[in-house]
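K.L.:
my questions concern the predicted model and sequence given below.
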Amino acid sequence: MRRKNKLITTILAMVMVFPFFLGLGSAKDVMGTENPNQTVTLHKRKFATMPADKKNTGDLMDDFGGDPLAGAIFTAYDVTTAYWEAYDEATGTDAEKSGAATTAVLALKNTVTGGTVFAATDTDGIATKALPKKSGGRNAIYLFIETTSPAGVVQGASMPFVLGLPVYNEGTDIEKGTVHVYPKNEYRELALEFTKYGVDAEGDLEEGGLAGAKFILKGQNGSYYNTTTRAFDLTEAQALAQITQITSTAGGVVSLPNLVLNPGTYQFYEIDSAVSKAGLQAEDSMLYHYAAAKNPLVIAHVSRDMTITYDYYDITTTKQEKQTTASAYNYQVPTPKKDADDKDVDIDQEINFTISQKIPIDIKNYTTFALLDEFDSSLQLVNNTEASLLAEIKASMTSLADLVTGVSISDDSFRVTFNLAGLKEHAGETISFKVKMAVKPGAALATDIENKITFENDFAPKTDTDQVKTFGKSFLKIDGDTQAPLAGARFYVKKGDLYLGTKDGKQAWSAATGVTNGVPTFPVGFVVTVLESAANGQFSVAGLAQKEAGVNIDYSLKEFVAPDGYALLASEVHFTADNGTIRLNVANKHKGSLPSTGGSGIVAFVLIGVVAVGGAVLYFTKGRRQIEG
């Protein structure tokens, strides 16, 4: 009975203790469900200008200011050990020790690794994550660093901050359900901008900017700017289809305002600058060019602090770097000049053609530079071998002769080549030389005989021409009475006291050295030209200049043999050279026949009769005496 009661007592005791164990279990479970983490919510705010620091309360702060900023990514680094070591070593109040410890862990911002990464802030600027409250047995301390900044953020102003957990409600030991932190960013929308200028052939800036130059913009991510989406989301081919949308304005400004940019390099490539000033035609030589080899012409560098510097080529094509403003330049190709020293000439007369070419201000952009002279088939070079022509060109140059490397001659042209590397040291200077040419016999009268010079280059061939003319005169020898044509009249052509002729096979003028038997004599080697009227009475002279110093030259014909039966002209016939289509009549008078008056007549016959009669008288008288005697 006693044993039975003992068993019952034991069972009852166990029943009474069981709830206690259950309670312990329950207590243990309650302690086990205490959250070891605390939720941290970041509210990323952006400001045009960074405001003064404002202390976070850990609660929602609707009056914090700024606007939400999406796309920021923060990483929380556990710096608990470093913090508490610095705290424990510091002296002073808790606030002083906390300040020293905070300074110590902020110094670790460039060396920390690992960390807990928050999601990118959403459109409300919010990112949330739970973090452990304890680390190594002490309150956890975290260094928050913005490891990815969205475009437009002044990253230098995105300062790291330190957060210690757990955070309690003010004045209690009750932990906040969520800790709200408001990190700030300075945020800027930028404008990439520069001015496009036109440079004339003299190397001077045209007034105002240059409109119509077209660009594409390559972003730091390798894609191209889309003017529709305002993002860098195009391939190069797609961007080329939009080039008219990045175009210099009437003032030459190329501007993309209100851009939200990441730090990096942005490159402007010029695609088309075949532009001209309003109202002028292409033949007015107002077209401009750019140097594709220099692309990108303008490079913008956007720093982490959202400041912009530019690299570009200045007006002399020298690269400028890290400048706060930028310019770009399009250039005119300078036009060559061709000028004859006499445009109204005799055949075979030596004409000095002066050829001038300005070395472009942007000669560094050129890989081709030559001068091609093309002349009419009625013209010929005086120095017609390459060696003699090269010597003539160099001898006529007052400077830069050493830059002429050679000439080549073909049928009716020659090309002058230059040392391009040497030319690049003389940008803006002018090359000038002379070439002697002459009009060939048989050239058409009163007709422009052209000589063209072409500047061959990388961008646009430019040309200039000059013309010379020669003239002559046609004549008709006629009977002064009947107007019938007369053949056989012979003439000299004179200009004052000078006679037309040839010397060394070329047309020339010379004064007579004397007169022999009525015929003028001339220096040795000079052959006077003789014109003779044909059976139809026609004759002509060609290859004469018409004017001298703007005044008609007075030529004359001197007849020295008249047509048979006609009187020689006593006076010279004066004329002016023209196109040879209007004939000048030169009339002679027929000699006619004259009676034989004033001669011996019948006197001889009378004398003969007297002598005969006298003889008869004498005969008969004498004969009678003889008979009578």
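P.N.:
That came through fine. These numbers were taken from a predicted model, which means no experiment stands behind them.
K.L.:
contacts and neighbour counts: CA atoms only from here.
P.N.:
Noted.
K.L.:
in the chain, where's the longest helix?
P.N.:
As assigned by DSSP state H, the longest helix anywhere in the chain is helix 2-32.
K.L.:
could you list the buried residues of that one?
P.N.:
Of all the residues in helix 2-32, not one is buried under the rule 16 or more other C-alpha atoms under 10 Å.
K.L.:
let me know how buried the nearest residue to residue 534 once chain neighbours are set aside is, in neighbour terms.
P.N.:
The shortest distance from residue 534 to any residue that is not its chain neighbour, by C-alpha to C-alpha, 6 or more residues apart in numbering, is 4.9 Å, and that residue is residue 487. Applying the criterion other C-alpha atoms under 10 Å, we find 20 residues in the vicinity of residue 487.
K.L.:
quick one: contacts for residue 487?
P.N.:
The neighbourhood of residue 487, defined by C-alpha atoms under 8 Å, 6 or more residues apart in numbering, consists of 477, 532-537, 563.
K.L.:
I'd assumed it was in a strand, is it?
P.N.:
No. Going by DSSP: H, G, I helix; E, B strand; the rest coil, the assignment for residue 487 is coil, not a strand.
K.L.:
now residue 336. Nearest residue, chain neighbours left out?
P.N.:
Taking C-alpha to C-alpha, 6+ apart, and ignoring the residues beside it in sequence, residue 336 has residue 357 as its nearest neighbour in space, at 4.6 Å.
K.L.:
what's the strand or helix carrying the one you found packed up against?
P.N.:
If you go by DSSP states H and E, residue 357 is part of strand 351-358. Contacts of strand 351-358 with other secondary structure elements, assessed using 3 or more C-alpha pairs under 8 Å, 6 or more residues apart in numbering; DSSP states H and E, are made with strand 337-340, strand 430-439.
K.L.:
ranges for the helices of the chain?
P.N.:
Taking DSSP H as the criterion, the chain contains helices spanning 2-32, 80-89, 94-106, 236-240, 386-396, 420-423, 603-628.
K.L.:
here's the one I want to compare it with:
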Amino acid sequence: MKTNKFLQVILATILLLTTAFVSNQHIVSADDNVDVKNTNITINKRIFDEGKTPANKQNTGDVMSDFGGQPLNGSEFTVYNVSDQYYSLIKGSDQNTAIAKIQQDAASVAPDYAKKVDAKTTAGQGQATFANLPLTDSNGKYIVYLFVETKTPNNVTITKRAVPMVVAMPIYKLDANLKPTNDINKDIQLYPKNETAKDTKEFSNLGQFNQVTVNGTTFANVTTGDTLNYKLTVNIPANIGDSNAVTSYKINDKPSAGLALVAGTVKVGSLVKDTDYTITEHDGGFTVDLKLDSAAVKALAGQKLQLAYNMTLTATVDPDALQSNKASVQINNDTEQQITPPTPVGTGGYKFTKKDAQTGKVLQNAKFVVTNKDQSKFATFTTNANGDNVFTKWVDTKDAATKVVSDANGSIRVIGLLNGDYVLNETDTPSANYVLLKDGTITFTVEHGKYGASNLDVKNTPKGLLPSTGGAGIYAFIIIGAAMMIGAYIWFKKSRQQAEV
């Protein structure tokens, strides 16, 4: 019996060490002659960032304060009894082969032959303890347990789940040299590992735009005529195909008020709309809802999915506010996992008031074109609901340009321009009674953040007024002239009489 026990201890040790050196799988085996009836098994859940998960980490069965990773709460582990299958498999084979087959069967979900014992969710420091698990069944046969991570947290995307763990009772403690002792481990510590990857969002054509830094914030300087390309990379959960673990997976993009999706531009990897996903475009953004019964979606388990789409500034964009779009992933309709937004965008504009140069009265219906600094390009605009002139593009001739017109308040507002110097050239005065401004007279500088404070008075000088012949003006001249002549005659007569005396 001593020889038999020694061989079994050696086997248990070899299998325990295999947790570190064979495909990162936790394998533990058993002995035949023990007095201990129950044991505790504690799951110590650890999560690692993508690429930082240790390939092999020896599991000693004791507390391992240097195991690495971060504790992960919210993972559900279910323990099953797989003793019948285990003992059936080892007939004509060996323990390692039997355990590997059970692990393979449980790679996605627990196999049908697994009999559920209990389920617990990690908490505190990523721990879940299964207390007082029996070492033997009612017939005195040692039990073989299977631990499967049946659910992962909704607030983090798990790209690599913990490998199913097979624990064949009983487990012996190891000494400092990792040699087996004669003491049964009644408080087994297991360290399953998860890996997570960071979802990212990129401003794909950022390099096409000038980047400006104001008060420590860097943004891309864009116009309302520019198309902005975005790329969103999300990591699909490793258990996306398990309907008990993942019931919903949504990808959201929510732009700020001045930014909106170009309709119909969203591409979701190689997935097919309405077959593999549905999309709802709303509030300037969108929601992609993956169809979890799709074979193409299930095949993405633990993989990356890339979305590409275009956005533009809206016609009612605030020229003084930076615009950004926030993306997120939502698993099982739980709290959204926010994705760090890319570089924001900003535009600019300017305001003018048309006035009479003498009276200061505001003037309506004056017409202008906007040009670049050297007056070689001319701007076209659309008009939004607020009456603002929203930039669309540059053209080569004045005839092709949009004429912006002063409204009833004499106001002209242009928005959606880049930072820089521009010219406002008058093409038509409010009426024929005003002098047309010479081209190049009105220059202005656009700077993001200063639209609200901008206001340039554009003044027209009235032409000189002459009274019309036969009009009221001539009568005034006649009356005044007659009075002056009568006065002169009286003075002349009076002077002459005095001289004769």
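P.N.:
Nice, thanks for sending it over. What you see is a predicted model, and the numbers here were worked out from it, not measured in a lab.
K.L.:
now the TM-score, please.
P.N.:
Scored against TM-score structural alignment, normalised by the length of structure 2, the superposed chains reach a TM-score of 0.52; 345 aligned residues with a C-alpha RMSD of 5.3 Å.
K.L.:
picking up where we left off before, in JSON lines, list the helices and strands packed on strand 351-358 of structure 1 along with distance to residue 263 of structure 1 and mean neighbour count.
P.N.:
Putting those into JSON lines (distance: least, C-alpha to C-alpha, whole Å; neighbours: other C-alpha atoms under 10 Å) gives the following:
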{"stretch": "strand 337-340", "distance to residue 263 of structure 1": "51", "mean neighbour count": "21"}
{"stretch": "strand 430-439", "distance to residue 263 of structure 1": "46", "mean neighbour count": "20"}
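K.L.:
my read: residue 591 of structure 1 touches residue 568, true?
P.N.:
No. Assessed by C-alpha atoms under 8 Å, residue 591 of structure 1 is found out of contact with residue 568, at 9.5 Å.
K.L.:
if you count surrounding residues, which of these two has more?
P.N.:
Neighbours per residue (other C-alpha under 10 Å) separate residue 591 of structure 1 from residue 568, with residue 568 holding more: 18 against 11.
K.L.:
I'd guessed residue 497 of structure 1 sits against residue 513; true?
P.N.:
No. Shown here, residue 497 of structure 1 and residue 513 do not form a contact pair, counting by C-alpha under 8 Å, at 10.9 Å.
K.L.:
for residue 322 of structure 1, which of the helices of structure 1 is the nearest?
P.N.:
helix 236-240 (25.9 Å; C-alpha to C-alpha).
K.L.:
that closest one packs against which elements?
P.N.:
Judged by 3+ C-alpha pairs under 8 Å, 6+ apart, helix 236-240 of structure 1 is in contact with strand 224-226.
K.L.:
and the strand it packs on, what does it pack onto?
P.N.:
Using 3+ C-alpha pairs under 8 Å, 6+ apart, strand 224-226 of structure 1 is in contact with strand 214-218, strand 231-234, helix 236-240.
K.L.:
okay, these, which one's buried deepest?
P.N.:
Here the criterion is mean neighbour count by mean count of other C-alpha atoms under 10 Å, and of those the winner is strand 214-218, at a mean of 25.
K.L.:
need the distance between the two termini of stretch 310-326 of structure 1.
P.N.:
6 Å (C-alpha to C-alpha, to the nearest Å).
K.L.:
show me the one of the helices and strands packed on strand 224-226 of structure 1 that comes nearest residue 390 of structure 1.
P.N.:
When those are ranked by distance to residue 390 of structure 1, counting by C-alpha to C-alpha, first place goes to strand 214-218 at 43.2 Å.
K.L.:
ok, and what's touching that closest one?
P.N.:
The contact list for strand 214-218 of structure 1 (C-alpha under 8 Å, 6+ apart) reads 224-225, 232, 239-240, 242-248, 266-273.
K.L.:
out of those residues, which are buried?
P.N.:
Among the contacts of strand 214-218 of structure 1, those classed as buried by neighbour count (16+ other C-alpha under 10 Å) are 224-225, 232, 239-240, 242-244, 246-248, 266-273.
K.L.:
now stretch 68-75 of structure 2: buried residues?
P.N.:
If you call a residue buried by 16+ other C-alpha under 10 Å, then stretch 68-75 of structure 2 has these buried ones: 68-69, 71-75.
K.L.:
I'd like those as CSV, with distance to residue 39 of structure 2 appended.
P.N.:
Shown next, in CSV, are the buried residues of stretch 68-75 of structure 2 (distance: C-alpha to C-alpha, whole Å):
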residue, distance to residue 39 of structure 2
68, 25
69, 26
71, 23
72, 24
73, 23
74, 24
75, 22
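K.L.:
save the helices and strands packed on strand 351-358 of structure 1 as CSV, and put in distance to residue 29 of structure 1 too.
P.N.:
Shown next, in CSV, are those (distance: least, C-alpha to C-alpha, whole Å):
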stretch, distance to residue 29 of structure 1
strand 337-340, 103
strand 430-439, 98
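K.L.:
can you tell me the centre-most residue of structure 2?
P.N.:
residue 327 (2.5 Å; C-alpha atoms, centre = their mean).
K.L.:
what's the counterpart of it in structure 1?
P.N.:
When structure 1 is aligned by TM-score structural alignment, the residue opposite residue 327 of structure 2 is residue 453.
K.L.:
excluding its backbone neighbours, what's nearest that match?
P.N.:
Ranked by C-alpha to C-alpha, 6+ apart and with sequence neighbours excluded, the top spatial neighbour of residue 453 of structure 1 is residue 373, at 4.5 Å.
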